[in-house]
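Enquirer: sequence? don't have it. structure:
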């Protein structure tokens, strides 16, 4: 066994491509409720945020109500969540080699059920920490440390793979190594990843599998 006993994955932008299904409905909501036309590119930074925080940052008055409406629009959007190429195979191979696969995500549980469970990968995930499971979210280390605590693994034996600055900051604060998912990342400013993965299969190469 190499240095890492556990690979912890983010979901959005790492396992699942959910960018358009989240941001196009957000554009619609902003136009409807705030009367603003915001360019798609200017919404990309919110990919790093938990859903409700995005709504707060954008200045919606009734955060819970607007968030619920956004979720409704997301789930009605014709383009659903899709797995990135190779990621399914990578998770299966990691599991078969005895490396624990886990998830730390700001996704709410009900959205996890809608987006992730249909992929069939749930059976390979030994632990998942979602938005409701910690009071503090990324960039705080709490979700990652909770995974290590639940699995009873030393954080230094874990690698976190994500696509945003918040993922990077949370990883470093948790004392873990960080792998950037370049296939889902669109802004690398301030990110000093331990590993740069151009495609999911690079994870296996790095681990010598």
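Expert: Noted; the coordinates are in hand. These numbers come from a predicted model, not from an experiment.

Enquirer: from here on, just use CA atoms for contacts and neighbour counts.
Expert: Will do.

Enquirer: relative to its centroid, which residue of the protein is most remote?
Expert: residue 35 (29.3 Å; Cα atoms, centre = their mean).

Enquirer: what's the distance between it and residue 108?
Expert: Per Cα to Cα, to the nearest Å, residue 35 is found 27 Å from residue 108.

Enquirer: can you classify residue 136 as helix, strand or coil?
Expert: Under DSSP: H, G, I helix; E, B strand; the rest coil, the three-state class of residue 136 is coil.

Enquirer: next: residue 103.
Expert: Of the three states, residue 103 takes strand under three-state DSSP.

Enquirer: burial of it, as a residue count?
Expert: 23 (other Cα atoms under 10 Å).

Enquirer: wait, what's in contact with it?
Expert: By Cα atoms under 8 Å, 6 or more residues apart in numbering, the contact list for residue 103 reads 8, 9, 10, 11, 125, 127, 128, 129, 130, 147.

Enquirer: where is the longest helix in the protein?
Expert: The longest helix of the chain (DSSP state H) is helix 19-34.

Enquirer: residues touching that helix, excluding its own?
Expert: Residues from elsewhere that reach helix 19-34, judged by Cα under 8 Å, 6+ apart: 12-13, 36-40, 43-44, 47, 60, 66, 69-70, 73-74, 77-81.

Enquirer: for comparison:
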């Protein structure tokens, strides 16, 4: 059994796509642009506002796109998102059971996310099981976030853990790159925002793919 398991947040523990998409669509409406399709939402939620807004503004002619301020648009998104932080967001089925199994086995677990702390903490407060983490590292806690391994190296330093004794669970390739860079064993959260990329996921540095949180526990218990 591992000594610790760390999780991505969006698309791994929480399905935040409804509220992220709502914020993006409100920004797009401000510019008289059509809302995002379900395919765009699924493909870009884990990439945050950059991914969602990039998909939404892609239909603009280059000249109009260049005239827009990326900073202002991002601020608009964050304002809308903070106002609708937990309207449609839900825990993925099986997450609570997985965390309970980790707690019962005395396995340390934490959350390492590219979401800013001022959004992450109030969101986690809406889901009691997620507040029981041993450590939380957010995008703005360190100079570099995933895919750089710095955040995962940091949690190991803080908890005096050997990365080789830890797993990291995330739903996009940047999560797997970060895990491998830190020397952790990666698991792809196949229930998340992989957008049909699961056929290629086994090639993301030969990461194991779990189709459910229950399968994550199966992998961990076999370690």
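Expert: Received, thanks. Bear in mind that the values here come from a model prediction, so they are computed numbers and not experimental data.

Enquirer: so what number do they get for TM-score?
Expert: TM-score of the superposed chains, computed with TM-score structural alignment, normalised by the length of the first structure, equals 0.85; 206 aligned residues with a Cα RMSD of 2.6 Å.

Enquirer: quick revisit: just the buried residues from the contacts of helix 19-34 of the first structure, in ChimeraX please.
Expert: Remark: buried members of the contacts of helix 19-34 of the first structure, expressed as a ChimeraX selection using 16 or more other Cα atoms under 10 Å:
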select :12,13,43,47,60,66,70,73,74,80,81
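
Enquirer: so what's residue 220 of the second structure closest to, chain neighbours aside?
Expert: In space, and not counting its chain neighbours, residue 220 of the second structure is closest to residue 1: 6.0 Å by Cα to Cα, 6 or more residues apart in numbering.

Enquirer: how much space between that neighbour and residue 165 of the second structure?
Expert: Taking Cα to Cα, one finds residue 1 of the second structure at 8 Å from residue 165 of the second structure.

Enquirer: do residue 54 of the second structure as well
Expert: For residue 54 of the second structure relative to residue 165 of the second structure (Cα to Cα), the value is 37 Å.

Enquirer: how about the helices of the second structure, start to end?
Expert: So, for the second structure - with DSSP H - the helices run 17-30, 38-44, 48-57, 62-67, 70-83, 95-104, 117-124, 150-159, 173-182, 198-201, 213-222.

Enquirer: dump those helices into JSON lines; add distance to residue 144 of the second structure as well.
Expert: As requested, the helices of the second structure are exported to JSON lines (distance: least, Cα to Cα, whole Å):
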{"stretch": "helix 17-30", "distance to residue 144 of the second structure": "22"}
{"stretch": "helix 38-44", "distance to residue 144 of the second structure": "20"}
{"stretch": "helix 48-57", "distance to residue 144 of the second structure": "16"}
{"stretch": "helix 62-67", "distance to residue 144 of the second structure": "27"}
{"stretch": "helix 70-83", "distance to residue 144 of the second structure": "19"}
{"stretch": "helix 95-104", "distance to residue 144 of the second structure": "27"}
{"stretch": "helix 117-124", "distance to residue 144 of the second structure": "14"}
{"stretch": "helix 150-159", "distance to residue 144 of the second structure": "7"}
{"stretch": "helix 173-182", "distance to residue 144 of the second structure": "11"}
{"stretch": "helix 198-201", "distance to residue 144 of the second structure": "24"}
{"stretch": "helix 213-222", "distance to residue 144 of the second structure": "27"}
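
Enquirer: which among these is found nearest to residue 190 of the second structure?
Expert: Among those, the nearest to residue 190 of the second structure by Cα to Cα is helix 198-201 (6.8 Å).

Enquirer: buried ones in the closest one, by neighbour count?
Expert: Within helix 198-201 of the second structure, the residues that qualify as buried by neighbour count (16+ other Cα under 10 Å) are 198, 201.

Enquirer: quick one: the nearest residue to residue 36 of the first structure once chain neighbours are set aside from residue 70 of the first structure, how far?
Expert: Closest residue to residue 36 of the first structure apart from its sequence neighbours, by Cα to Cα, 6+ apart: residue 30 at 6.0 Å. Using Cα to Cα, one gets 10 Å for the distance from residue 30 of the first structure to residue 70 of the first structure.

Enquirer: go on, residue 160 of the first structure?
Expert: 28 Å.

Enquirer: residue 1 and residue 165 of the second structure - which one has more neighbours?
Expert: residue 165 (16 against 13).

Enquirer: quick one: what's aligned to that one in the first structure?
Expert: Applying TM-score structural alignment, one finds that residue 165 of the second structure aligns to residue 157 in the first structure.

Enquirer: contact partners for the residue nearest to that match when sequence neighbours are not counted?
Expert: Among residues not flanking residue 157 of the first structure along the chain, residue 4 sits closest, at 4.5 Å (Cα to Cα, 6+ apart). Neighbour list for residue 4 of the first structure: 99, 156, 157, 158, 159 [criterion: Cα under 8 Å, 6+ apart].

Enquirer: residue 189 of the second structure: which of the helices of the second structure is closest?
Expert: Nearest of these (Cα to Cα): helix 213-222, 7.7 Å.

Enquirer: quick one on the thing from earlier: show the buried residues in the contacts of residue 103 of the first structure.
Expert: Among these, the ones that count as buried by 16+ other Cα under 10 Å are 8, 9, 10, 11, 125, 127, 128, 129, 130, 147.
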